[in-house]
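> What would the 3D arrangement of this be:
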Amino acid sequence: MSLRTIRVYGFLEDDQGRVLVSAERFRGMPLVKYPGGGVEWGEGLREALAREFQEELQLEISSGDLVFFNEFPVISAFDSQYQVFSFFYRVTALGPLDFATTAEVKVPENDGERPVWVKKSELVKIPFTHKIEQEATRAFLLLGLKV
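Model (predicted):
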């Protein structure tokens, strides 16, 4: 059986040139990724991204240009029957960036999320969990996007 899941993530940059990264534990698995998540049935990519930012950060966003999507096959870390397709957009906050963040990229011990601002120049050093995030980071940096 060939099953697919679609994921969508956002590059959010603050006025200091830092990019938001999320250190998470989901179903016991440690993850370092960008804010975002799964596209639900009946949702478009941008709609799902806006919902994910609202759920995770209570932040309204506007999604801009598509930065990256994986053209290579990726098997889900949670269920090997699924192939993952991920889309990464640049996003702009429509409200204040007043959500709580931590000072370092450190995965919580229990299920939960810890957003952290990372200098753009430091993104290549972040231990992203999956190849998709590493490739998306390269694309983001190569394009020199100012979000």
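> When you work out contacts or count neighbours from here on, use the C-alpha atoms and nothing else.
Noted.
> now Leu49: how far from Ala23?
18 Å (C-alpha to C-alpha, to the nearest Å).
> which one of these two has more residues nearby?
Per other C-alpha atoms under 10 Å, whichever of Leu49 and Ala23 has more neighbours is Leu49, with 29 against 25.
> any idea how far that one is from Gly28?
Leu49 is 23 Å from Gly28, by C-alpha to C-alpha.
> now Val39
Distance from Val39 to Gly28, counting by C-alpha to C-alpha: 21 Å.
> Another sequence for comparison is provided below:
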Amino acid sequence: MYPFNVRVYGILINEDGQVLISDEKTERVSFTKFPGGGLEYGEGLIDALKREYLEECDLHVEVIKHIYTTDFWEKSSFNESQIISIYYLVRAISPLNVIIKQQVFDFEDSVIDDQDQKLQSFRLVNVDKLQANELTFKTDQVAWQEFIKQVTV
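A predicted model of the protein is given here:
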């Protein structure tokens, strides 16, 4: 049996035209992605995204619109599952209360998730400066390209 791993991510653009990015490190790997994570059994996509933003960023968000859903084969970097990722444009409806870093993978004074042995820090990057190849995973790269197409059309 080959399991599916459904993931949901939010692209948050602030009033200064900056996108929120998450830098993370597990025991084995460091990566840069949009905030979000895995769908839990019995949970809808929107509820999962709101929960993930609250867990990761202590931030309440409103989902504005669908941006992209994975339309190609993607194996998980962490196990044997097939990744299906859904991306939404989100808007903050509460203040962002995380420490914003300037450097990639700056984990000093950062969030530590003891359950997953994960370090996490956040950056705000100008929308016009973020290049798709700065995001680690192909699904994030394609979603960012789709977002840029939709914004500039």
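> TM-score for the pair, please.
Once the chains are laid over each other, their TM-score by TM-score structural alignment, normalised by the length of the first structure reads 0.91; 144 aligned residues with a C-alpha RMSD of 1.7 Å.
> ok, back up a step: tell me which of Val39 and Gly28 of the first structure has more neighbours.
Taking other C-alpha under 10 Å, Val39 of the first structure and Gly28 do not tie; Val39 has more neighbours (20 against 12).
> Could you list which residues are in contact with the more buried one?
Taking C-alpha atoms under 8 Å, 6 or more residues apart in numbering, we find Val39 of the first structure in contact with 5-8, 45, 48-49.
> One more: Gln82 of the second structure?
2-5, 73-76.
> Could you list which of these belong to strands?
Members of the contacts of Gln82 of the second structure lying in strands (criterion: DSSP state E): 4-5.
> Buried only: go through the contacts of Gln82 of the second structure for me.
Neighbour counting by 16 or more other C-alpha atoms under 10 Å classes Asn5 among these as buried.
> Name the nearest of the contacts of Gln82 of the second structure relative to Lys65 of the second structure.
Comparing these against Lys65 of the second structure with C-alpha to C-alpha places Asn5 closest, at 21.8 Å.
> And that closest one, how far from Asp106 of the second structure?
28 Å.
> Which of the contacts of Val39 of the first structure sits closest to Phe88 of the first structure?
When the contacts of Val39 of the first structure are compared against Phe88 of the first structure (criterion: C-alpha to C-alpha), the nearest one is Val8, at 5.8 Å.
> Run through the strands of the first structure in chain order.
So, for the first structure - with DSSP E - the strands run 3-12, 18-26, 29-33, 36-38, 61-69, 82-93, 112-119.
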